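# this one's structure only:
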């Protein structure tokens, strides 16, 4: 898949407001105002300041069309972690998410990592389907939500998550 008309770069702190502005539209208001607050809280400016080398911004004609925020684990030296990824609705199903993950996999391998981890909310079926299509395995868990294995209270009370792992 080629993305010749796409400009991909590492984020800078000034990208933070632009990313926050698209979250509600890109997620289609998923989980209402609670989801909006959770998404914003998951992406504080510090990710654009301190994890820029391992993260990516994709733009077409100067407009944000995708991003991936990831980092190398400092505690697990063979692992890296995709913290948050987004692709504009107009670009979804066109390979951009896969492309951004590919860049992150290459970056991770280049830094001696062989495992990539990610999570998603229990209710985000689209993310679940994307990750499983990308070759991620769902980690075993003691509970299910709509047939998807979830880690109960993973991010705090009532914040169940699906946990993914992929060897690269």
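Noted; the coordinates are in hand. All values reported here derive from a predicted model rather than from experimental measurement.
# for the rest of this, base every contact and every neighbour count on C-alpha atoms.
Will do.
# mind listing the strands for this protein?
6-9, 56-60, 63-72, 79-87, 115-121, 137-138, 143-145, 148-150, 161-167 (DSSP state E).
# okay if I get these as JSON lines plus distance to residue 34 and mean neighbour count?
Below are the strands of the chain laid out as JSON lines (distance: least, CA to CA, whole Å; neighbours: other CA atoms under 10 Å):
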{"stretch": "strand 6-9", "distance to residue 34": "31", "mean neighbour count": "16"}
{"stretch": "strand 56-60", "distance to residue 34": "25", "mean neighbour count": "20"}
{"stretch": "strand 63-72", "distance to residue 34": "21", "mean neighbour count": "22"}
{"stretch": "strand 79-87", "distance to residue 34": "17", "mean neighbour count": "21"}
{"stretch": "strand 115-121", "distance to residue 34": "13", "mean neighbour count": "20"}
{"stretch": "strand 137-138", "distance to residue 34": "25", "mean neighbour count": "18"}
{"stretch": "strand 143-145", "distance to residue 34": "19", "mean neighbour count": "14"}
{"stretch": "strand 148-150", "distance to residue 34": "20", "mean neighbour count": "20"}
{"stretch": "strand 161-167", "distance to residue 34": "16", "mean neighbour count": "21"}
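# presented hereafter is structure B, for comparison with structure A:
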């Protein structure tokens, strides 16, 4: 597994999978493209065999710079409970 910073071009693959990863629950509206454009330094993607298997979108508070906010985390259902969420948070 490879962890890297999110890039703008990750938006389409993530947004096309997120509803399926959440059991068909409509979540795509909660994840606008601006997060992939403006929070790349504080957001991450987990890849395996060149496929996105997880991601975390977050940012540092402008008001309290020693605090961060996790907006969204998603992991492919086949890869849950193997520690990907923990690695993304770390």
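Noted; the coordinates are in hand. Treat the numbers as computed from the prediction; the structure is a model and nothing was measured.
# of all the strands of the first structure, which one is nearest residue 28 of the first structure?
Taking CA to CA, strand 79-87 is the member of the strands of the first structure nearest to residue 28 of the first structure, at 11.9 Å.
# please say which position in the first structure residue 84 of the second structure maps to.
The criterion is TM-score structural alignment: under it, residue 84 of the second structure has residue 96 as its aligned partner in the first structure.
# swap that for residue 12 of the second structure, please
By TM-score structural alignment, residue 12 of the second structure lines up with residue 17 in the first structure.
# count residues in the vicinity of residue 22 of the first structure, would you?
Residues near residue 22 of the first structure, counting by other CA atoms under 10 Å, number 17.
# and residue 23 of the first structure, which of the strands of the first structure is closest to it?
Residue 23 of the first structure sits nearest to strand 79-87 of all the strands of the first structure, at 7.9 Å, using CA to CA.
# what range does that closest one cover in the second structure?
With TM-score structural alignment applied, strand 79-87 of the first structure matches the range 67-75 in the second structure.
# hang on, the earlier thing: can you say which of the strands of the first structure is nearest to residue 25 of the first structure?
Distance to residue 25 of the first structure, taken as CA to CA, is lowest for strand 79-87 among the strands of the first structure, at 10.7 Å.
# what's the mean distance for the closest one versus the second structure?
Mean deviation of strand 79-87 of the first structure relative to the second structure after superposition (mean CA distance after the TM-score superposition for the first structure): 0.5 Å.
# show me the contact partners of that strand.
Strand 79-87 of the first structure has contacts (CA atoms under 8 Å, 6 or more residues apart in numbering) with 23, 26, 42-43, 65-73, 96-97, 108, 113-119.
# ok, stretch 45-53 of the second structure next?
Contacts with stretch 45-53 of the second structure, where a contact means CA under 8 Å, 6+ apart, come from 1-6, 13-14, 54-56, 75-76, 79, 84, 88.
# that one: end-to-end distance?
Taking CA to CA, to the nearest Å, stretch 45-53 of the second structure runs 8 Å from one end to the other.
# same check, this time on stretch 22-35 of the second structure
Stretch 22-35 of the second structure has an end-to-end distance of 19 Å (criterion: CA to CA).
# cool, and stretch 60-69 of the second structure?
By CA to CA, the extent of stretch 60-69 of the second structure from end to end equals 6 Å.
# and if you look at stretch 5-24 of the second structure?
26 Å.
# please apply the same query to stretch 43-56 of the second structure.
Taking CA to CA as the measure, stretch 43-56 of the second structure stretches 5 Å from start to finish.
# residue range for it in the first structure?
Mapping stretch 43-56 of the second structure onto the first structure (TM-score structural alignment) gives residues 55-68.
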